[in-house]
Every structure is written in C-alpha cells, then in structure tokens.
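S.K.: fold the following.
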Amino acid sequence: MTALGFLYPGHSAEDDYPRMEQLLGSDVRLDVVHTDIGEDAHRVDALLEMGSPERLTAGVEQLRMSGAEAVVWACTSGSFVYGWEGAQGQVRALARSAGLPASSTSFAFVHAAQELGVQRVAVGATYPDDVAALFAAFLLAGGVEPVTVRASGIITAAEVGTWGYDEVLALARAVDGPDAEAVLLPDTALHTAAHIPDLEKQLGKPVLTANQVTVWEALRLADRKVNAPDLGALFTKEPLVQAG
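M.R.: Take a look at the predicted model:
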C-alpha cells in the first residue's frame, strides 16, 4: 500500500481525490487534510496568507499519523504566488515540518510537462489576469513556455467549484491553439478528474489539470508510477505498476 498525503485548501473540488483513488487501484491511498484558507479570494495578498507556513504546518501532524509517504500542498495559486524561489522555500519548509518528501501543485505542473516532453503550453486559468500572469511567469522559470494564457476572472474557489464539464471544456477550447503541445488548467478548486480523457479526445493533445498533476506528483515523490488511462496521457507513460 502506498499512502500519499495532500494538504487541500478549504472545500471546493476535494471529491476529485476519492475519484482518482478509485481509478489508481486498490494499493494507493490518497489522504486529504483540509487547511484553513482564511479569505477565499484569488488575490495576491489572500493567496500569500493561504500558503503561509502556519496554515500548512497545522495539517501536517494529521498526515504524519495517516502513514503518508509524501505530502503535496494541493494548491496552485497558493504556491506560485510566491515565485519560483519562494515556492521552493515553501516546499522545503513543508518537508521539514512533515519529515517527508514534499512538493506543491505548481511544481507538479512543471514536472508533469517535463514527463510528457512538452515545452509549449496553453494555460486556461480560472483566475483574474494578474494571478494568471504569475502562473505563466512561474512556468517560464521552470522552462515551460506558455504560448497562450486565458484568465477567467473568477475571484473565489467556491465559484470555481461549481463549474461542470461544459465550462471546463469551453475554457480548454478557448485557450488551445496549434502551437500548444498541451493544455494546462491550473486550479485545484476545479473539478476535472472525471473529464480528462474526454478533454484530451476533444483537443487531441495532453491536458494537465491541477488535481491530476498533484496526485501524479505525490506518486513521483513516492517512487511510484501507475497506469491509469482514465486520468489521461500523464498516467499512461511507461507504467511501472498496473492499476488493479
């Protein structure tokens, strides 16, 4: 059994995790601990507070008790808002606090793009323009080039969590273009776990979504690869372990 831990901000699309656990097979457990987000706002000051060490540390002990082998801060905006160096510091502090390998959703996007061998991507963000631009800058710092970025201007995670397949597909289509090798949808408040194969079929290219790459990153930290085609192209590359 591989147990993986996730610090998830508030309550929006956390039901993606039990869905993904089911798709991964019976020997992978995804343990989600909710962190206090403070103010629900895609605004730089609120996001910096959301990702503060105090808020992350508060959930660590529960994850340690669950037997998790790795921990991921399951938040994109609450990590990239710190910039590349700041987000590295955030992850190092989390690793020290947890005594476990650690990462965040922002780094998961960069590592997932590297895994798929893609460098030019389209970004369909739920965020306001200024926050979406910070994610684009983070990707560039990691060697991934956003060829198009579309911001949806949504302020709260609560509103993002109400989106269904039609809205997600519309966003992905709106930002996609011939120069993009993959489409990135960076918000863990967005329900995507049930939609990834359909999105990839519609667009004809890999689609990387926040909760999907977060789980993949945790598996990477734990030295596991699982073949789970229902979670998209990212989970079908050179599998080492067949999902049951």
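
S.K.: from here on, just use CA atoms for contacts and neighbour counts.
M.R.: Noted.

S.K.: so which bits of stretch 18-28 are buried?
M.R.: Neighbour counts using 16 or more other C-alpha atoms under 10 Å place 20-21, 23-25, 28 of stretch 18-28 among the buried residues.

S.K.: one more, please, to line up against the first structure:
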Amino acid sequence: MTALGFLYPGHSAADDYPRIEQLLGSDIRVDLVHTDLSEDAQRVDALRELGTPERLAAGVQELRHAGAEAVVWACTSGSFVPGWEGAREQVRALAQAAGLPASSTSLAFVHAVRELGVRRVAVGAAYPDDVASLFADFLRDAGIEVAGVHGAGTRTAAEAGAWGEREVFALARAADRPEAEALLLPGTALHTAAHITALEKELGKPVLTANQVTVWEALRLADRRVNAPELGALFTREPLVQA
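M.R.: Down below sits the predicted model:
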C-alpha cells in the first residue's frame, strides 16, 4: 500500500481525490488534510497567506501519522504567487516540517509538462486575469512557453468549485490555442477528474488539470508509476524525466 498525503485548502473540489483514488487501484491510498481557508478570495494577498509555512506545517503531523510517503501542497494559486524561487522555498520548508518528500501543485504542473515532453502550452484558469497571468509567468520562469492564457474571472474557490461539466468545457475551449501542445487547467477548486479523457478527445491534445497533476506528483515522489487511462495522457506514458 502506498499512502499519499495532501494539504488541501478548504473543500471546494476535495471530492476529486477519492474519485482519483478509485481510478488508481486498490494499493494507493489518498489522504487529505484540509488547511485553514481564513479568507476565500482569489486575490494575490489572500493567496500568499494561504501558503505560509505555519499554515502548511500545521497539517503535516496528521499526514505523518497516517503513514504518508510524500506530501503535496494541493493548491495551485497558493504555490505560484510567491514566484518560481518562492515556490521552491515553500516546498523546501514543507519537506523539512513534514520530514517527507514534498512538492506543490504549481511545481507538479512544471514536472508534468516536462514528463509529456511538450514545450508550448495554453492556460485556462478560473482565476481573475491578474492571477492567471502570474501562473503564466511562473511557467515561463520554469522554461515553458505559454501560447496563451485565459482567465474566467471567478473571485472565490467556492465559485469555481460550483462549476460543472459545461463550465469546465467552456473554459477549455476558450483557452485552447492551435499552436499549444497541451492545455493546462490550474485550480484545485475545479472539479476536473471526471472530464479529463473527454477534454483530451475533444481538443486532440493532453490536458493537465490541478488535482490530476497533484496526485501524479505525489506518486512521482513516492516512486510509484500507475497506468490509469481514465486520468488522461499523463497517466498512460512512459516517464521521460525523473527529476
């Protein structure tokens, strides 16, 4: 049994995780600890507060006791707003607090793009434009070319979490670019686990979503490789990178 630990802010799309667990197979366990969401706002100042070392450290003891082999900060915006170097420092502090291999959703997106071997992506975010642009900047700092970024303007995680299939597909269509080799849908508040293969079929390219790459990243840290076609191209490829 491989136990994976996640620090998830609030509850907006937390039910994606048991869904993903079911698709991974019986020897993978997904454990969530819900971190404090003192203010549900898609503003840079509020997002910075989400990922402070004190908030993240508060949840790691429960994950250690559950036997987690790796821990991932399951929040895209709360991990990219500090910038590329800030995101790496955030994860170093989390690993030290947890005594476990650690990462974040934003870094997971970078590793997943490299895994797929693509260079140019499009971004479809539920965030306001200014926050979506910060994610695009984060990707560029990691050496990834961003062909386009589309922000849908939601102001809270709860608003994004209330979206259904219609809204998620509309976001993907609005954000996709012909020259993009993959489409990224950041935001762990979005319910996407049930839609990945259908999105990939419609767009004709890999689609990376926040909760999907977060779980993939935890598996990578735990040195597990799982074939789960229902979770898209990322879960059906041979690894291209190990770092």
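
S.K.: any idea what the TM-score is?
M.R.: Superposed pair, TM-score by TM-score structural alignment, normalised by the length of structure 2: 0.97. Supporting alignment: 239 aligned residues with a C-alpha RMSD of 0.7 Å.

S.K.: and the helix or strand hosting residue 34 of structure 2 against structure 1, how far off on average?
M.R.: Assigned by DSSP states H and E, residue 34 of structure 2 belongs to strand 28-35. When structure 1 is superposed, strand 28-35 of structure 2 averages 0.3 Å from its matched positions, counting by mean C-alpha distance after the TM-score superposition for structure 1.

S.K.: helices or strands up against the helix or strand just after that strand?
M.R.: Next in sequence after strand 28-35 of structure 2, counting helices and strands by DSSP H and E, comes helix 44-50. Contacting helix 44-50 of structure 2 under the criterion 3 or more C-alpha pairs under 8 Å, 6 or more residues apart in numbering; DSSP states H and E are the following elements: helix 77-80.

S.K.: which residue ranges form the strands in structure 2?
M.R.: Counting by DSSP state E, structure 2 has these strands, from start to end: 2-9, 28-35, 71-73, 102-104, 120-125, 145-151, 182-185, 207-209.

S.K.: could you export those as JSON lines, including distance to residue 174 of structure 2?
M.R.: Conversion of those to JSON lines gives the following (distance: least, C-alpha to C-alpha, whole Å):
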{"stretch": "strand 2-9", "distance to residue 174 of structure 2": "27"}
{"stretch": "strand 28-35", "distance to residue 174 of structure 2": "31"}
{"stretch": "strand 71-73", "distance to residue 174 of structure 2": "28"}
{"stretch": "strand 102-104", "distance to residue 174 of structure 2": "26"}
{"stretch": "strand 120-125", "distance to residue 174 of structure 2": "7"}
{"stretch": "strand 145-151", "distance to residue 174 of structure 2": "7"}
{"stretch": "strand 182-185", "distance to residue 174 of structure 2": "11"}
{"stretch": "strand 207-209", "distance to residue 174 of structure 2": "14"}
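
S.K.: what's the longest helix in structure 2?
M.R.: Assignment by DSSP state H gives helix 83-98 as the longest helix of structure 2.

S.K.: list the buried residues of it.
M.R.: Using 16+ other C-alpha under 10 Å as the test for burial, helix 83-98 of structure 2 gives 83-84, 87-88, 90-95, 97-98.

S.K.: same check, this time on stretch 116-124 of structure 1
M.R.: Of the residues in stretch 116-124 of structure 1, 118-124 count as buried by neighbour count, 16+ other C-alpha under 10 Å.

S.K.: of those residues, closest to residue 183 of structure 1?
M.R.: When those are compared for distance to residue 183 of structure 1 (C-alpha to C-alpha), residue 122 wins out at 4.8 Å.

S.K.: now do the same contact list for that closest one.
M.R.: Contacts here follow C-alpha atoms under 8 Å, 6 or more residues apart in numbering; on that basis residue 122 of structure 1 touches 146-149, 175-177, 180-184.

S.K.: how about a cut-off of 6 Å?
M.R.: Contact criterion C-alpha atoms under 6 Å, 6 or more residues apart in numbering gives 146-148, 175-176, 180, 183 as the residues in contact with residue 122 of structure 1.

S.K.: same question for residue 47 of structure 2.
M.R.: Residue 47 of structure 2 makes contact with residue 78, according to C-alpha under 6 Å, 6+ apart.

S.K.: what are the contacting residues of the strand holding residue 34 of structure 2?
M.R.: Contact with strand 28-35 of structure 2 is made by 1-10, as judged by C-alpha under 6 Å, 6+ apart.

S.K.: contacts only, for the residue nearest the centre of structure 1.
M.R.: With distances taken as C-alpha atoms, centre = their mean, structure 1 has residue 210 as the residue nearest its mean C-alpha position (2.7 Å). With contact taken as C-alpha under 6 Å, 6+ apart, residue 210 of structure 1 is in contact with 186-188.

S.K.: which ones among the residues you listed are found in helices?
M.R.: Counting by DSSP H, these contribute nothing to helices.

S.K.: pull out the buried positions in stretch 136-147 of structure 2.
M.R.: Residues of stretch 136-147 of structure 2 classed as buried under the neighbour-count rule (16+ other C-alpha under 10 Å) are 136-139, 144-147.
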